[in-house]
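*Asks:* What follows is a predicted structure for the sequence shown.
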Amino acid sequence: MQELVIDIPAPMWQTSNQRLHHMERARRTKHVRTLAGWAARNLTPVTGTVHVMAHISAPKKSRADVGNTYPTVKAVIDGLTDAGVWADDNDDHLVGPDMRRAAPTGVPGIYRIRLTITPTT
């Protein structure tokens, strides 16, 4: 099992409920994807299928629907794919991401995604 923690500033955070201009959405996605790729440099590449659990932390405790965080989580997954952590993020290599709520970061303007990567084979 491997773990990766990525802190994402609020201006780069995306949710399914936001109505962003396509260029702004692309800018945020590229930023998070690059950030995840750099963070993944300390991970050991995996072969076979892995299960990914994403623990989502907001800056403070508030009402949330973690399913709406999928655009940001997807950008992180794509960044790990770009970094070569796994061969591809299709169903042959990746189960999930399963998303769960985690404790608040307690840091204003900072969201956190903690990924748990567990081999299934």
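*Replies:* Noted; the coordinates are in hand.

*Asks:* going forward, measure contacts and count neighbours with C-alpha atoms only.
*Replies:* Will do.

*Asks:* counting residues per helix, which one in the chain is longest?
*Replies:* The helix that spans the most residues within the chain, counting by DSSP state H, is helix 22-39.

*Asks:* For the following helix or strand past that one, which helices and strands make contact with it?
*Replies:* Downstream of helix 22-39, the first helix or strand assigned by DSSP states H and E is strand 50-57. Applying 3 or more C-alpha pairs under 8 Å, 6 or more residues apart in numbering; DSSP states H and E, one finds that strand 50-57 makes contact with strand 94-101, strand 110-119.

*Asks:* Okay, one more to line up with it:
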Amino acid sequence: MTPWNGNGYTQAPAEPFVTVLHFDYPRPPIAANDRTHWAHKARLTKQVRIKTAELAKRIPELGRIRVSLVWVVKDKRRRDGGENITPTLKPMIDGLVDAGIVEDDTQEQVTRDMPLIEYRPGAVAHMELRIEEIR
């Protein structure tokens, strides 16, 4: 039902906010199968978190969100599934909190979809973080 706005007519509810942040990472900066030194991983984690916060600063504060990470690849080489790139998703979500989009990254405020690897012929390899408001 469309809500009454008090002016003699009804107003359709606004659509939920949806945006996609684009990262120029040709491969996930942090992956579950990486065997790097903890200090190197910590630096990468900080960089991803800061980059996400910078890209997200134009996004308004949202109460609850759904996030989806997609690694766009340009070839059909065999790769591990999306669970291998979930370590990149965590600092991205932390960056959204840093940008003030949500108050915290609890499951009540942030719903996470399993990351995907998507083949797009002719595309430049990159990563996309889709942010959708949940009402």
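*Replies:* Thanks, I have it. On a predicted model such as this, the values are computed, not experimentally measured, just so you know.

*Asks:* and the helices and strands packed on strand 50-57 of structure 1, which is most packed in?
*Replies:* strand 110-119 (a mean of 20; mean count of other C-alpha atoms under 10 Å).

*Asks:* same for that strand, what does it pack against?
*Replies:* strand 2-9, strand 50-57.

*Asks:* so can I have TSV of the helices and strands packed on strand 50-57 of structure 1 showing distance to A58 of structure 1?
*Replies:* Shown next, in TSV, are those (distance: least, C-alpha to C-alpha, whole Å):
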stretch	distance to A58 of structure 1
strand 94-101	9
strand 110-119	5
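
*Asks:* Mind checking those for the one nearest to T34 of structure 1?
*Replies:* Taking C-alpha to C-alpha, strand 110-119 is the member of those nearest to T34 of structure 1, at 14.5 Å.

*Asks:* What is the burial count for whatever residue of structure 2 lines up with L20 of structure 1?
*Replies:* In structure 2, the residue matched to L20 of structure 1 (TM-score structural alignment) is T36. As a burial measure, T36 of structure 2 scores 11 neighbours (other C-alpha atoms under 10 Å).

*Asks:* Then G63 of structure 2?
*Replies:* With other C-alpha under 10 Å as criterion, G63 of structure 2 counts 15.

*Asks:* Test my guess that it contacts T111.
*Replies:* No: counting by C-alpha atoms under 8 Å, G63 of structure 2 stays clear of T111, with 11.7 Å between them.

*Asks:* contacting residues around the residue nearest in space to the middle of structure 1?
*Replies:* In structure 1, the centroid-proximal residue (C-alpha atoms, centre = their mean) is V73; its distance is 3.2 Å. Contacts of V73 of structure 1 were listed using C-alpha atoms under 8 Å, 6 or more residues apart in numbering, and they are A54, P97, I113.

*Asks:* one more time with 6 Å, if that's ok
*Replies:* Taking C-alpha atoms under 6 Å, 6 or more residues apart in numbering, we find V73 of structure 1 in contact with no residue.

*Asks:* ditto for S57 of structure 1
*Replies:* A102, A103, P104, T105, Y111, R112.

*Asks:* Quick check: of those residues, which lies closest to T118 of structure 1?
*Replies:* Using C-alpha to C-alpha, these come closest to T118 of structure 1 at A102, 18.4 Å.
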